[in-house]
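In: no FASTA, just this:
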């Protein structure tokens, strides 16, 4: 069967890989000149099943007010006349209850853990390398209030059987020795030893090369204009280089998915939430992080990627605006500079932003679309890198008419009615 994958980010390329492994003829289409040049380009580098949680949860509305008032707050809202923005925010608020949080978390953890296991298997089978490390994630608390507030998170980790370690300042320094220089800023930590790190763009580029070896064809520099349908089935995709047809089609365009799906009468509640990162050249390896440190105060993830430090954070709700805001760079530099003052050269850092495709409840949308021949693999939010391999593998099974190894029924678009 011929399958056309729309999008060459980490979700699209992993989907293409598993489809090719299943014996399909696969073609990937993207407007960019190569793979992983948008949201997958410079994310925080975490493969973190332990942090697979919905943003919508009890207490978030009050926290959001506090964050909006902070100089280096993790949340920015730039209101605009955009009905999709306000509809998405309202749906997110409706999910900020203990009951909905529990349901949504239970939908996210299985696909995240399956994805981590699939990534490990892929690494073993292919030898793919991408500055990967399997050294866990340390959630760092600067205040005792933050330490005291971990009870709920710990209960959730226990519920889902996620390994964890509660650390005092000495334990944090044992896990991340460079923190010894800022011991006075540490009140404690929560470590997830099963998490990994790696360069998402490097992984996607190298996996795309493996895909090409399996016969996958990539059409770069090709803008997707419209999905064509007759009756209730897709007949082709209009692009800047002409009409493309296949037996099946996979939507993996991240934040741009709803714009392409809307003319088909498909409404998917995916909205862009902009995130920022800086990539800092390491000048003192002993002063840099070993793996990932999540600075809880500013919600900034600081990750070691080879000879670089990647710091990512901020949730900016501003539509499809890709302008870089200097204030967000200041926040990232502030976090890195306070925790790893000797690790890298901040003045030589590169600054980037990307649009995370967020659903209002948290879980991604994976499965059939309701339109014949069209399948969805989108809405992964901040967890696209974490969930990529599992999502691609599951979607390939669904397209192939096989039962996936895990139940993803609850991840379908039908959950939105």
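Out: Structure's in. What do you need? If you're wondering where the values come from, they're calculated on a predicted model, not measured in any experiment.
In: contacts, neighbours, all on C-alpha from now
Out: Noted.
In: Identify the residues contacting residue 88.
Out: 269, 270, 271, 359, 360 (Cα atoms under 8 Å, 6 or more residues apart in numbering).
In: Which residue, other than its chain neighbours, is closest to the fourth one?
Out: The reference is to residue 359. Sequence neighbours aside, residue 270 is the residue nearest to residue 359 in space, at 4.8 Å (criterion: Cα to Cα, 6 or more residues apart in numbering).
In: any idea where the strands of the stretch 151-300 of the chain begin and end?
Out: Using DSSP state E, counting those that start in this stretch, the strands found in the stretch 151-300 of the chain span residues 165-167, 188-192, 196-197, 217-219, 224-230, 233-239, 242-244, 248-251, 271-281, 292-295, 300-305.
In: so which of these comes closest to residue 3?
Out: strand 248-251 (4.8 Å; Cα to Cα).
In: by contact count, what packs against the closest one?
Out: When contacts are defined as 3 or more Cα pairs under 8 Å, 6 or more residues apart in numbering; DSSP states H and E, strand 248-251 packs onto strand 2-6, strand 374-378.
In: Following the chain onward from the first one, which element is next?
Out: Think strand 2-6. The helix or strand immediately downstream of strand 2-6 is helix 10-21, counting by DSSP states H and E.
In: for the next helix or strand after that following helix, packing partners?
Out: Scanning forward in sequence from helix 10-21 by DSSP H and E, the next helix or strand is strand 25-29. Packing contacts for strand 25-29, counted by 3+ Cα pairs under 8 Å, 6+ apart, involve strand 2-6, helix 10-21, strand 217-219.
In: and the angle from strand 25-29 to helix 10-21?
Out: The directions of strand 25-29 and helix 10-21 differ by 160 degrees, with axes from the mean of the first three to the mean of the last three Cα atoms, to 10 degrees as the criterion.
In: hold the first one in mind and look at this next one:
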């Protein structure tokens, strides 16, 4: 079967890899000049199944109002005359209850844990290198109130068998020795030893090369105008230059741009772009830098060691498809890394980046078949695209091939919103 994948980010490329492994002829269309140059380019670097949880949770509406009042706020909402934004927010608020949170968390942990295992298998099979480390994630609490509520997180982790450690300041320093230099800034932490780190862009570039060696055709610089359809099937992809490209099956893996492409087909994909930012600093003192990932709970900022660099990522900004780099967001990232690792990297040489995370209102990605018989989706991974990419790609390949997947996936398809 000839399968055409629309999108060459980490999700699209992993989909291509597993479809090619299943014996399919695969073509990838990507508008950028290379793989992984948009949302996959400079994300926080976490492969964090233990940190997989929907943003829509009980208590979040109240917390969100408090975050909006903070100077270094993790959430930013730009007032916009955009009905789609407010419809998405309404659906997210509808998921801020215990039943929905438990259901959505279960879906996410199931896929994320599977994805980490699949990534490890891929790494063993291919020897792919991407500055990866297997040293866990440390969620760092600055206040006693945050630490007192750690049971809310561990209860869910217990339910899904995710290993963890609740640490006092000395335990945090044992996990991340550089924190000994900033005593008094934090009161404790939650460590997730099964988490990993790595550069998603390096991974995507390297995997794209492996895909091509397997026979996958990757066409860069190709922008998609529309999907032609007839009789309940996609008949062709029409590019902005008027070229018509055909395959037997199609996979929409365009992140935040997926809804606009599928809307003319009558398929409502509930994904909204949530803008994130990152700083990447060269390490100046390895002993003063993080060992793995430290999640600063107060500012919702992740500080990750990637080879000889420190990646600082965070902020959820609702601003449509804007790619404007805003100085206040940089200040928040700089504040967090300066507080916790002041001598680790050189802020004066930092690169500042922004990308659009494709978020669903329930936090769960949209992976699977659609009402159009030969069209599938693999999108909506939000902040966890890197964490869930390999598992999503493997699941998608099984569904396209008609094999029984290794994990349940029937509740991940787009028709869950119709239900």
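Out: Yep, that arrived. In this text, all values refer to a predicted model and were calculated from it rather than measured experimentally.
In: Quick check: the residue nearest to residue 359 of structure 1 vs residue 360 of structure 1, distance?
Out: Computed with Cα to Cα, to the nearest Å, the distance linking residue 270 of structure 1 and residue 360 of structure 1 is 7 Å.
In: quick one, which of the two is more surrounded?
Out: residue 270 (28 against 24; other Cα atoms under 10 Å).
In: what does stretch 282-297 of structure 2 correspond to over in structure 1?
Out: Mapped onto structure 1 using TM-score structural alignment, stretch 282-297 of structure 2 spans residues 281-296.
In: Endpoint to endpoint, the matching stretch covers what distance?
Out: 23 Å.
In: which residues are contacting it?
Out: Contacting residues not belonging to stretch 281-296 of structure 1 are listed as 46, 133-142, 146, 175-179, 196-197, 300-304, 307-309, 335, 340-346, 348-349 [Cα under 8 Å, 6+ apart].
In: Could you pull up the residues touching residue 246 of structure 1?
Out: Applying Cα under 8 Å, 6+ apart, one finds that residue 246 of structure 1 lies in contact with 1, 2, 3, 4, 235, 236.
In: again, only using 10 Å
Out: Counting by Cα atoms under 10 Å, 6 or more residues apart in numbering, residue 246 of structure 1 touches 1-5, 25-27, 234-237, 373.
In: Scan the residues you listed and report the most crowded one.
Out: Most surrounded of those: other Cα under 10 Å gives residue 5, at 28 neighbours.
In: Tabulate the contacts of residue 246 of structure 1 (CSV), appending distance to residue 187 of structure 1.
Out: Listed next are those as CSV, based on distance: Cα to Cα, whole Å:
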residue, distance to residue 187 of structure 1
1, 56
2, 55
3, 52
4, 51
5, 47
25, 54
26, 51
27, 51
234, 56
235, 59
236, 57
237, 54
373, 53
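In: I'd assumed residue 85 was in contact with residue 320 of structure 2.
Out: Yes: between residue 320 of structure 2 and residue 85 there is a contact under Cα atoms under 10 Å: 8.0 Å.
In: Including distance to residue 276 of structure 1, could the helices and strands packed on strand 25-29 of structure 1 go into JSON lines?
Out: Listed next are those as JSON lines, based on distance: least, Cα to Cα, whole Å:
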{"stretch": "strand 2-6", "distance to residue 276 of structure 1": "24"}
{"stretch": "helix 10-21", "distance to residue 276 of structure 1": "18"}
{"stretch": "strand 217-219", "distance to residue 276 of structure 1": "28"}
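In: Figure out which of the ones you listed is closest to residue 388 of structure 1.
Out: Taking these one by one with Cα to Cα, helix 10-21 is closest: 5.2 Å.
In: how close does the closest one sit to structure 2?
Out: Mean deviation of helix 10-21 of structure 1 relative to structure 2 after superposition (mean Cα distance after the TM-score superposition for structure 1): 0.2 Å.
In: Which strands and helices lie in contact with that helix?
Out: Helix 10-21 of structure 1 sits against strand 2-6, strand 25-29, helix 200-213, strand 217-219, strand 248-251, strand 374-378, helix 384-399, with contacts defined as 3 or more Cα pairs under 10 Å, 6 or more residues apart in numbering; DSSP states H and E.
In: In structure 2, what range does the fifth one match?
Out: By that I understand strand 248-251 of structure 1. Using TM-score structural alignment, strand 248-251 of structure 1 pairs with 249-252 in structure 2.
In: Superposed on structure 1, what's the mean shift for that stretch?
Out: Comparing stretch 249-252 of structure 2 with its match in structure 1 after superposition yields a mean distance of 0.3 Å (mean Cα distance after the TM-score superposition for structure 1).
In: So what touches that stretch?
Out: Contact with stretch 249-252 of structure 2 is made by 1-7, 12, 15-16, 26-28, 227, 233-237, 258-259, 261-262, 367-369, 373-379, 396-397, 400, as judged by Cα under 10 Å, 6+ apart.
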